[in-house]
Each structure stands twice: as C-alpha cells, then as structure tokens.
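Chemist: starting from these lines, generate the structure:
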Amino acid sequence: MQPLTKSPRGRRSPPSDDIEKQLIQAVPVPQPLTSDQPAGYPRYSAYIAADETSQIYRRFSTLRTRLLLSKQDSLSVLENKLDKIDRGEKCKVFLGSRRRDRNQERHNVLLQIEAELAGYDELVERSARVARLTQAQRRDVEGLRKWVDGNGCIAREESRYLGHGGDLFTFSSEDEDPLSRLERSVEDALVPFFRSYYKKQASEDTPPDVSTPSAFLAKRVARASMAAIITTVLLLPMLVCSFLPSLIARVAITAISVMVLIAMVSGFTKARSIEVLAASAIYATVMMVLVTNGS
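Modeler: As a prediction, the model looks like this:
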C-alpha cells in the first residue's frame, strides 16, 4: 500500500477523504508472505497457504467414481464365482463346516474377496471424507485465478484445475454462519468505496507479493449490521403492539413475528428443531405477555 501523502499547505482534504484515511489507518495491513519466495510453485504455495479459503483443490469426483465402479464390479465377479463354486460343490459337508472344507478353489476366492473388499472399503471411506469437504466459493476461485494470471509463474496447463468449479473444495468451515456470509457481502460492498485500500485486491494484474487484505473493517461493519437486524426483528413487533389498540391486531402481529423468527433461525443458522421450537416458544410467551398487559 502506498503511504498517505499530506495535503498541500492551505488546502484541506474533503471530509470523505479524511474519513476514508482514518478507516484505512485503523485497518492492520498484513505483511507480505510471498515476496521472499522464488517465482513458481514456492511463491504459489506460500500464497495459498496464507489463507484456508485460498487452499483450493480438486476432488476428482469422476475418477473416484470410476474406481469405485471398477472395484464394485470386481467384487461382483468374485461374488458370482463363489456362488458358482458353492452350487457346484459335490461334497455337501464342505458347505456345512468351514473346518472340514477341503475345497481349495473356494478358499482362494474368499482370499481374493477379502483383499478386494478391503480396498473397496478404504476407497469408499476416503471418497466419503472428500465429498464432505466444503465446496469452494466462486469469489475465492476467481481471486486465486486472478492472482495466477497476474503473476504468470505457474504453467497454464497446470493451473487449469481452477476451471473445474463444481469439482473444487477448500479447507474452510463446512457451513458458513450468517455472520461470515454477511462479512463477505460487506467486504464486497466496501471495495468500490475504499479502492485506495482494496485496489490491489480488485486488480486484474495483482503483484506477486500482495496478500489478501485484512477483514478488520468488514468484520466490524458486519457485526454492527447483524446486531441492528436482530434488534429490529425482536423489538419492532413489541413496539408496534404497544401502539395498537386492537387485540386482534396485536395477536396477528405476534403470530407474524413468531413465524418470521422461526424462518430466520431455521434458514440462517444450524440450530436443531428442538432449539428452534424453544426459541420461538420463549419469544411467543414474551409477546403474549405484552399483548395481554396492553389489553
């Protein structure tokens, strides 16, 4: 970031510029983490390791599915082979006692099934773990692609994996809470107004020694906005009910406010059903007390 220059003597900067400078100075500027790394994979690795949202990789879902189908079919072939051996067994005693079984062909098939099944189970568990990883956000993929295009230190063929949007995952949290999503929206909204700070982030030709700016300002604006939204949702119906003379109108406002609360808690949080029910019951009780006292 370029140092802020003082205004010429006798001239004052516009108030908006002063406010912007104060906000920018309050934001801690991260130290470059990649400037001392050689160009290429060393610098690229240092850049994506600095933030978990930049650690974007492919799942290779199609290849994993192909391997699962192949192993599944191999087990099916062995299963049919074992069934054929069992149905063609001449000595029925061998089928009723494993200890007395002298059919070596059946033993060999069972050993093959055990080995194939172990590999199949391991691949299923690995694929399930990878499938549960968080889908990479489009804005994070685009930001990393801009960095790669601006630096040109990675071969084009080796950076094409960023084009597989639906097959990319990241190490960030599985489900972002409402505050995290609001922080992302606030940061995107602040970019046009504070380009003197965010211009390097928004540039198509990002230098190699620039890391993602701190979300200091976005976090505080998002927290203030979230507090205002929660306060409005909880208190506004109470204020409206206190000014309504009709009991039916107050009951209707109470019902609507409880439905809005349930919708917000269910849609924007990971609360369980019993927790949503408890929160709505408590809120409805408070509202009904106000309604009855007002009447």
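Chemist: contacts, neighbours, all on C-alpha from now
Modeler: Will do.
Chemist: wait, what's in contact with Glu20?
Modeler: Phe194 (Cα atoms under 8 Å, 6 or more residues apart in numbering).
Chemist: so it sits in a helix?
Modeler: Yes: Glu20 forms part of a helix when assessed by DSSP: H, G, I helix; E, B strand; the rest coil.
Chemist: ranges for the helices of the stretch 1-150 of the chain?
Modeler: 15-26, 41-49, 61-87, 92-96, 104-131, 138-151 (DSSP state H, counting those that start in this stretch).
Chemist: nearest to Ala189, of those?
Modeler: Among the helices of the stretch 1-150 of the chain, the nearest to Ala189 by Cα to Cα is helix 138-151 (13.4 Å).
Chemist: nearest to Ala278 among the helices of the stretch 1-150 of the chain would be which one?
Modeler: helix 104-131 (33.0 Å).
Chemist: return the set of buried residues in that closest one.
Modeler: Burial within helix 104-131, assessed by neighbour count using 16 or more other Cα atoms under 10 Å, is assigned to Arg106, Val109, Ile113, Glu116, Leu117, Tyr120, Leu123, Val124, Ser127, Val130.
Chemist: compute the inter-axis angle for that helix and helix 61-87.
Modeler: If you take axes from the mean of the first three to the mean of the last three Cα atoms, to 10 degrees, helix 104-131 sits at 160 degrees to helix 61-87.
Chemist: for Ile229, find the nearest of the helices of the stretch 1-150 of the chain.
Modeler: In terms of Cα to Cα, the element of those nearest to Ile229 is helix 15-26, at 23.3 Å.
Chemist: now, the most widely separated pair of the buried residues of helix 104-131?
Modeler: Taking Cα to Cα as the measure, these span a maximum distance of 35.9 Å, between Arg106 and Val130.
Chemist: flag every buried residue along stretch 70-88.
Modeler: Of the residues in stretch 70-88, Lys71, Ser74, Leu75, Leu78, Leu82, Asp86 count as buried by neighbour count, 16+ other Cα under 10 Å.
Chemist: the structure of the following sequence is requested for comparison with the preceding one:
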Amino acid sequence: MDSFGSCLPFSTSAPHVAPTDDRGFPKLEEYPPGYPRFAALISAHDPFLVCRRFGQLRARLLLLKQDKLAMLETRLELIDRNESCPLFLGKSRCDRNADRIALLSEIERSLEDYDQFTGRAHKMLSYEIAHRRDVRSLQNWIDGTGCLAREETEFLLRRHELVTLAPAGDNAVVQLENWVEDRLIRFYRGFRGTRFQSLSDDANVYLYRSALVRRVSQTLLIIMVTTLLLMPVVICNIISALSLRIVVVMACTISYLLILSGLTKSRTTELILAGATYATVLIVFVSGTSGF
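Modeler: Have a look, this model is predicted:
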C-alpha cells in the first residue's frame, strides 16, 4: 500500500492521495464525477497541477516563425541592393520606398510575435519536471474511479514532457518527506487514522496534513547532516595514522558531494565551493590534532 503520489507500486483499485496540508476542501465525493471531481483533486495538492509543455509543437512553430523572419530579411536586403535612390538608404526621414516601408512594418510585427513566442516557450521550459509519484498518483486515481474518458487523460502517459506549475521547493526536503510518508503509510497504520483528516470518503484515497511527515523529515535531516559533519571528526580522533586520516577526509568529502548532488540541484561551482569548504575544515582539524 502506498500514498497517492508515492514512488512505490500501486494497486489499480486503490489510488492514494497525499497533499501537503488540509486547507478546508470539501470531500471529493461532493463534486460531480468527471472533470469537477478531478479538478477538486488536483487543486488539493499543488504538485498535481501537471500539464504538457508540447515541446515538439513549440519547436515546429519556432522553426516556422524563424524561417518567416529569415525570408523577410532576405527581401529587405534585396530591396536595399536594388534601391535606385541612395538618399533613401542614408536618411530614413526621406525614404519614399513604399515596398521597404511596408516590409519593415511587417518585420516589426513578425519580430514582436517571435519575441513573445520565444518568451512564452522559455517560461514553459523553465517549469519543474513533474515528479513520477504525482503523475502515477493521478493515473491510479483515474484508473480507480473511471470517471474520465481515457483519451482525454492520455497526456499523463507522456511523462517526458509533463511539467508541474507548482513552485519549486527544496528538492532534498521533498524527497525526504516523500520517503517518510511512504514508510509511515506502509508500517504505521495509525497514520491512516481519522486524526489525519481525509478529504475523501473513499477508503483508498488519503489526503493528509503533513505536520507529522514534516516533523519526522526535519528530525531525520538534522541527524543526517550532523552525522555527515561529525563522523569524519570522530573517525580521525580514533585513527592516529596521518595517511589514514587523509584517506578518511577524501572518502568523506566524496560522500558529502555525492549526497549533496543527489538531494539538491546544485550547480557545479556550488558543489566545488561546498566540497572545498568541507575538505578545508577537515584538513584543519587533522593538522591541528596531528601536527600535520
């Protein structure tokens, strides 16, 4: 069994939902079946607001708009080369070439359209990729309720171009909270009790407030960070050989960077800076305790 939105396999007859909090939504069953109920479900959990970015269609339109501007550019160059009055090219206020004036107006409109399109495309491509657990949760809910036409929900199968409109959160915290939520649902039956108020009367649909999940996740995160920072110090205190201490520093720095890059979306320069700072602190400790 898993929560709606988790990464573990689902039963097709038991979709589950796990929004971050209970914000006073009515029961899902109070909405008519179909899009009204599906929209209520999506609005209960921001990451469920997923949509296609239509990358191929955007690329196709971009190529067409780009080619149109290229042709207009070629036409303008041709008009300039065939200009019979050089004065028109050197003083735009005196330009009486109607073809050039009309063409420049068309170029301006096309450029404006091109700029708006590229700006919208850039904004769409900047959205976060939808998490697999959220997409799978929506698919399970649809399969379990059968209240939407299959052909109108096929967009969920195109996972490679699904994005979420929800603001990007702390990737490490989100992953940890998802893991904690999965474990609580699997091993702690009290987690499914009425004190975690559900927004659905369906026994297989769970919409929890995440206070417990958040507290457990924060505790685990603090323990993990403390362990990462202090474990090499403890090991180096036990080991007296300088060469072994250096090996410990190298191993711990590599482990630190691997975990950091896996849990967060850090840039290369940020990883280098974090690794350098971490290694420097450990080297200072080693040198201060061994005369290195």
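Chemist: can you pull the TM-score for these?
Modeler: Overlay of the two chains. TM-score (TM-score structural alignment, normalised by the length of the second structure): 0.77; 263 aligned residues with a Cα RMSD of 3.1 Å.
Chemist: tabulate the helices of the stretch 1-150 of the first structure (CSV), appending distance to Phe171 of the first structure.
Modeler: Listed next are those as CSV, based on distance: least, Cα to Cα, whole Å:
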stretch, distance to Phe171 of the first structure
helix 15-26, 29
helix 41-49, 11
helix 61-87, 17
helix 92-96, 51
helix 104-131, 11
helix 138-151, 12
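Chemist: nearest to Thr206 of the first structure, out of the ones you listed?
Modeler: helix 138-151 (5.2 Å).
Chemist: compared with the second structure, how much does the closest one deviate?
Modeler: Compared with the second structure after fitting, helix 138-151 of the first structure has a mean deviation of 1.2 Å; criterion: mean Cα distance after the TM-score superposition for the first structure.
Chemist: what does that helix correspond to over in the second structure?
Modeler: The aligned range for helix 138-151 of the first structure in the second structure is 132-145, by TM-score structural alignment.
Chemist: that older thread, out of the buried residues of stretch 70-88 of the first structure, which is nearest to Arg223 of the first structure?
Modeler: Looking across those and measuring by Cα to Cα, the closest to Arg223 of the first structure is Lys71, at 50.2 Å.
Chemist: trace that closest one over to the second structure, please.
Modeler: Under TM-score structural alignment, Lys71 of the first structure pairs with Lys65 in the second structure.
Chemist: nearest residue to that match in space, please, no chain neighbours.
Modeler: Counting by Cα to Cα, 6 or more residues apart in numbering, Lys65 of the second structure lies nearest to Tyr114, which is 6.4 Å off, once chain neighbours are set aside.
Chemist: hang on, the earlier thing: wait, which of the helices of the stretch 1-150 of the first structure is closest to Ser185 of the first structure?
Modeler: The minimum distance between Ser185 of the first structure and the helices of the stretch 1-150 of the first structure falls on helix 138-151, with 10.9 Å, by Cα to Cα.
Chemist: would you mark the buried spots in the closest one?
Modeler: Buried residues in helix 138-151 of the first structure, counted by 16+ other Cα under 10 Å: Val141, Gly143, Leu144, Arg145, Lys146, Trp147, Val148, Asp149, Asn151.
Chemist: just send those back as CSV, with distance to Ser173 of the first structure too.
Modeler: Below are the buried residues of helix 138-151 of the first structure laid out as CSV (distance: Cα to Cα, whole Å):
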residue, distance to Ser173 of the first structure
Val141, 16
Gly143, 18
Leu144, 18
Arg145, 21
Lys146, 23
Trp147, 23
Val148, 24
Asp149, 27
Asn151, 28
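Chemist: and of those, the nearest to Ala49 of the first structure?
Modeler: Distance ranking of the buried residues of helix 138-151 of the first structure against Ala49 of the first structure, using Cα to Cα, places Leu144 first at 11.9 Å.
Chemist: find the nearest non-adjacent residue to that closest one, please.
Modeler: Leaving out its chain neighbours, the residue that sits closest to Leu144 of the first structure by Cα to Cα, 6+ apart is Ser54, at 6.6 Å.
Chemist: measure the one you found to Asp175 of the first structure for me?
Modeler: From Ser54 of the first structure across to Asp175 of the first structure, the span is 16 Å (Cα to Cα, to the nearest Å).
Chemist: the two: who's more crowded?
Modeler: More crowded of Ser54 of the first structure and Asp175, by other Cα atoms under 10 Å: Ser54, with 21 against 12.
Chemist: who's in contact with the aligned partner of that one in the second structure?
Modeler: Counting by TM-score structural alignment, Ser54 of the first structure lines up with Phe48 in the second structure. Phe48 of the second structure is in contact with Ile42, Asp134, Val135, Leu138, Thr164, counting by Cα under 8 Å, 6+ apart.
Chemist: of those, which pair is most distant in space?
Modeler: Greatest spatial distance among these (Cα to Cα): Leu138 and Thr164, at 12.7 Å.
Chemist: of the helices of the stretch 1-150 of the first structure, which is nearest Gly267 of the first structure?
Modeler: Proximity to Gly267 of the first structure (Cα to Cα) singles out helix 138-151 among the helices of the stretch 1-150 of the first structure, at 21.4 Å.
Chemist: output the contacting helices and strands for the helix or strand that the closest one is followed by.
Modeler: Beyond helix 138-151 of the first structure on the C-terminal side, the first helix or strand identified by DSSP states H and E is strand 168-170. On a contact count with 3 or more Cα pairs under 8 Å, 6 or more residues apart in numbering; DSSP states H and E, strand 168-170 of the first structure meets strand 56-58, strand 134-135.
Chemist: with the second structure superposed, average distance for strand 168-170 of the first structure?
Modeler: Compared with the second structure after fitting, strand 168-170 of the first structure deviates on average by 0.9 Å (mean Cα distance after the TM-score superposition for the first structure).
Chemist: can you check which part of the second structure that strand sits on?
Modeler: Counting by TM-score structural alignment, strand 168-170 of the first structure corresponds to 162-164 in the second structure.
Chemist: name the nearest residue to Arg58 of the second structure, ignoring sequence neighbours.
Modeler: Per Cα to Cα, 6+ apart, closest to Arg58 of the second structure is Ala121, 7.1 Å.
Chemist: counterpart of that neighbour in the first structure?
Modeler: In the first structure, Ala121 of the second structure lands on Ser127 (TM-score structural alignment).
Chemist: these two touch, right, that match and Arg64?
Modeler: Yes: in this structure, Ser127 of the first structure is within contact of Arg64 by Cα atoms under 8 Å, at 6.8 Å.
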